[in-house]
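# here is my input, please return the structure:
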Amino acid sequence: MPRFAANLSLLYNEHPFLDRFAAAAADGFTGVEFLFPYAFAVKELAARLQTHGLQQVLLNAPPGDWDAGERGIAALPGREAEFQAGFARALEYAHALDCPRIHVLAGVLPPGADPAACHETYLRNLQWAGAQAASAGRAVLVEPINTRDFPGYLLQTQAQAHAIVQAVGAPNLQVQFDLYHCQIMEGDVATKIREYLPTGRVGHFQIAGVPGRHEPDVGELNYPYLLDVIDEVSAACGWDGWVGCEYRPRRGVVPGATREGLGWLQRRSG
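You can find the predicted model right below:
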């Protein structure tokens, strides 16, 4: 059965961020991920992981000016120095938290941007990041993201992401396969799991219900079946990664909202 990690940026929002580690552990999670840890002292985060017996499985590199609508800068020409400084900071956090994976957001293309120049910038930045991460024993992940949530996002499909990984050629560059984004942009999710997981290029999965990005037992995706597919293909190819639970509880930010929505996980585990 896949190992499930709680995404603490979206789950347990009824608690202050630093209290979400305890809440996740109390509900049986052994792994956690989150988006951007940089507002918190790394020693504090490491202490929470240790206290609650949790493994940090994924974090994101700095995305640029998130509040201004930026969703990554790796593909933005002229921002290379900022990207490198941000990635170096991500490596510091990954080292201190013993986190093996860093997701690099590609970015939303600004109006009038040259797509070819952005593509080349993205490749160069990933080559640099891959080399830096390899020296530190970390993997770099890229993720196709749907353009309904992130209009204009550079990387949109599994085929694009895998082509990028192949073009860069770094052994520690992998794809973050989010079933929610894949369903919105492409569909045919089970076939894509069967196609791409055996390649060795998938480093991490994430799940959420479609279309509302709530619990995976709500919406149009048949997650019991899809998780069985991941189980089956993983057993055949030796994949032993994590599945991140990156969804918003349907009950919102109210006490117990996350725990009450974990029936799908209890059924899976039981």
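
# going forward, measure contacts between C-alpha atoms and count neighbours the same way
Will do.

# using the three-state scheme, assign the closest residue to residue 107 other than its chain neighbours.
With sequence-adjacent residues excluded and distances taken as C-alpha to C-alpha, 6 or more residues apart in numbering, residue 107 is closest to residue 72, at 4.0 Å. Assigned with DSSP: H, G, I helix; E, B strand; the rest coil, residue 72 falls in the coil class.

# if I look at residue 72, how far off is residue 63?
Distance from residue 72 to residue 63, counting by C-alpha to C-alpha, to the nearest Å: 4 Å.

# who touches both of those two?
Applying C-alpha atoms under 8 Å, 6 or more residues apart in numbering, one finds that residue 72 and residue 63 are jointly contacted by 104, 105, 107.

# which stretches in the stretch 151-270 of the chain count as strands?
Counting by DSSP state E, counting those that start in this stretch, the stretch 151-270 of the chain has strands at residues 173-178, 202-207, 242-245.

# got those strands as JSON lines, with distance to residue 229 and mean neighbour count columns?
Compiled in JSON lines, the strands of the stretch 151-270 of the chain are given as follows (distance: least, C-alpha to C-alpha, whole Å; neighbours: other C-alpha atoms under 10 Å):
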{"stretch": "strand 173-178", "distance to residue 229": "14", "mean neighbour count": "26"}
{"stretch": "strand 202-207", "distance to residue 229": "12", "mean neighbour count": "22"}
{"stretch": "strand 242-245", "distance to residue 229": "13", "mean neighbour count": "24"}
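
# structure for this one too, so we can compare:
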Amino acid sequence: MPRFAANLSMMYTEHDFPDRFAAASADGFEAVEYLFPYAYDATGLRRRLDDHGLRQVLFNAPPGAWDSGERGLAALPGREAELRSGTDRALEYAAALGCPRVHVMAGLVRPDATPAELAEHRDTYLANLAWAAERAAGVGVDILIEPINGRDMPGYFLNRQAEAHAVVQDVGAANLKVQLDLYHCQIVEGDLTTTLRRDLPTGRVGHLQVAGVPDRHEPDRGELNIRHLFGVIDDLGFDGWIGCEYRPRAGTSEGLDWLRNQR
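Modelled structure (predicted):
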């Protein structure tokens, strides 16, 4: 059966962030993910994980000035020093939390960027990811990249699965992998069953995420047939985690019938 990780940035927001670990554990989750850990001391976060028998399976590297609208740095020429500093900080947290993967966000590009400018963005992206993957390999961490839909995040550099897999292949690092979010993929290109059957066997997918489409509520709300999709994932032998990156319609625990039914 697929293994599910609660996303504590979106789920259990009825609790203060430090209390979400206990709430997720009480509902039977064995793992968690979230956007960023940096507002909290790593030792304290590790204590929360250990106290509640949880594993940390994913978080993001620093994305630049998030509150000002930045969404990553890896594809932005001229921000290399900040990207490297942020990656090192993320890897320090990964070591403290026992987290095996870190998502490095690409960043936003102007809608009127010329082909030459887009090529420069991609060259910067490849170089930064190669550096980050080499750095992360030394401490046993995978670097992930994620295609994100342009409705939720206009201007994000990476939108489609084929683009992400081409980047991974071009960089050629064994620990650089794709984060396949079924919510984003359905909005951008659909055809999820074929995508899963095509991409999971390659070994280039390091993490999955799920949410209902189109409103990003519970995954059984909306147009996805999650029982079918989870069956496909199971049949393909994916042994990683599926992050539950959705906004509950009401209380988080009250909306977990989909998970109880899956179990």
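
# give me the number of residues near the residue lying closest to residue 2 of the second structure once chain neighbours are set aside?
Nearest non-adjacent residue to residue 2 of the second structure, counting by C-alpha to C-alpha, 6+ apart: residue 234, 6.1 Å away. By other C-alpha atoms under 10 Å, 14 other residues sit near residue 234 of the second structure.

# go on, residue 135 of the first structure?
Residue 135 of the first structure sits with 9 neighbouring residues when counted by other C-alpha under 10 Å.

# which one in the second structure is aligned with it?
Aligning on TM-score structural alignment places residue 135 of the first structure opposite residue 138 in the second structure.

# give the contact list for that match.
Going by C-alpha under 8 Å, 6+ apart, the list of residues near residue 138 of the second structure is empty.

# from residue 59 of the second structure, how far out is it?
Separation of residue 138 of the second structure from residue 59 of the second structure (C-alpha to C-alpha) stands at 18 Å.

# quick revisit: make sure the residue nearest to residue 2 of the second structure is actually in contact with residue 1.
Yes. Counting by C-alpha atoms under 8 Å, residue 1 is a contact partner of residue 234 of the second structure at 6.0 Å.

# ok, for residue 75 of the second structure, nearest residue in space, not its chain neighbours?
Nearest to residue 75 of the second structure is residue 125, by C-alpha to C-alpha, 6+ apart, at 4.1 Å.

# map that neighbour across to the first structure for me.
Taking TM-score structural alignment, the alignment pairs residue 125 of the second structure with residue 122 from the first structure.

# so after the helix or strand encompassing its match, what's the next helix or strand?
Assessed by DSSP states H and E, residue 122 of the first structure sits inside helix 115-135. Downstream of helix 115-135 of the first structure, the next assigned helix or strand under DSSP H and E is strand 139-142.

# mind giving me the packing neighbours of that next one?
If you count contacts as 3 or more C-alpha pairs under 8 Å, 6 or more residues apart in numbering; DSSP states H and E, strand 139-142 of the first structure packs onto strand 101-103, helix 115-135, strand 173-178.

# could I get these as TSV with distance to residue 266 of the first structure?
Formatted as TSV, those follow (distance: least, C-alpha to C-alpha, whole Å):
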stretch	distance to residue 266 of the first structure
strand 101-103	27
helix 115-135	36
strand 173-178	21
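
# of all these, which lies closest to residue 81 of the first structure?
Among these, helix 115-135 comes nearest to residue 81 of the first structure, with 9.8 Å by C-alpha to C-alpha.

# tell me where the first structure has helices.
20-26, 42-51, 80-96, 115-135, 158-168, 179-185, 189-196, 223-237, 257-260, 263-269 (DSSP state H).

# for the third one, give me the average deviation versus the second structure.
Superposed on the second structure, helix 80-96 of the first structure shows a mean distance of 0.3 Å to its aligned residues (mean C-alpha distance after the TM-score superposition for the first structure).

# and for the first one?
Its matched residues in the second structure lie on average 0.2 Å from helix 20-26 of the first structure after superposition (mean C-alpha distance after the TM-score superposition for the first structure).

# list the buried residues in that helix.
20, 21, 22, 23, 24, 25 (16 or more other C-alpha atoms under 10 Å).

# which one of those is nearest residue 157 of the first structure?
Nearest member of the buried residues of helix 20-26 of the first structure to residue 157 of the first structure, counting by C-alpha to C-alpha, is residue 24, at 30.8 Å.

# didn't that closest one look like it was pressed against residue 9?
No. Counting by C-alpha under 8 Å, residue 24 of the first structure does not reach residue 9; the two are 11.8 Å apart.

# what's the closest of the buried residues of helix 20-26 of the first structure to residue 245 of the first structure?
Using C-alpha to C-alpha, those come closest to residue 245 of the first structure at residue 24, 11.2 Å.

# quick one: contacts for that closest one?
Per C-alpha under 8 Å, 6+ apart, neighbours of residue 24 of the first structure: 6, 12, 30, 32.

# what is the burial count for the closest residue to the first one other than its chain neighbours?
Closest residue in space to residue 6 of the first structure, ignoring its immediate chain neighbours: residue 32 at 4.7 Å, by C-alpha to C-alpha, 6+ apart. Other residues within reach of residue 32 of the first structure by the criterion other C-alpha under 10 Å amount to 27.

# distance of residue 32 of the first structure from residue 146 of the first structure?
Counting by C-alpha to C-alpha - residue 32 of the first structure and residue 146 of the first structure are separated by 23 Å.

# now do residue 245 of the first structure
Distance from residue 245 of the first structure to residue 146 of the first structure, by C-alpha to C-alpha: 17 Å.

# next, the buried residues of stretch 93-103 of the first structure.
Buried-residue list, stretch 93-103 of the first structure, by 16+ other C-alpha under 10 Å: 93, 94, 97, 98, 99, 100, 101, 102, 103.
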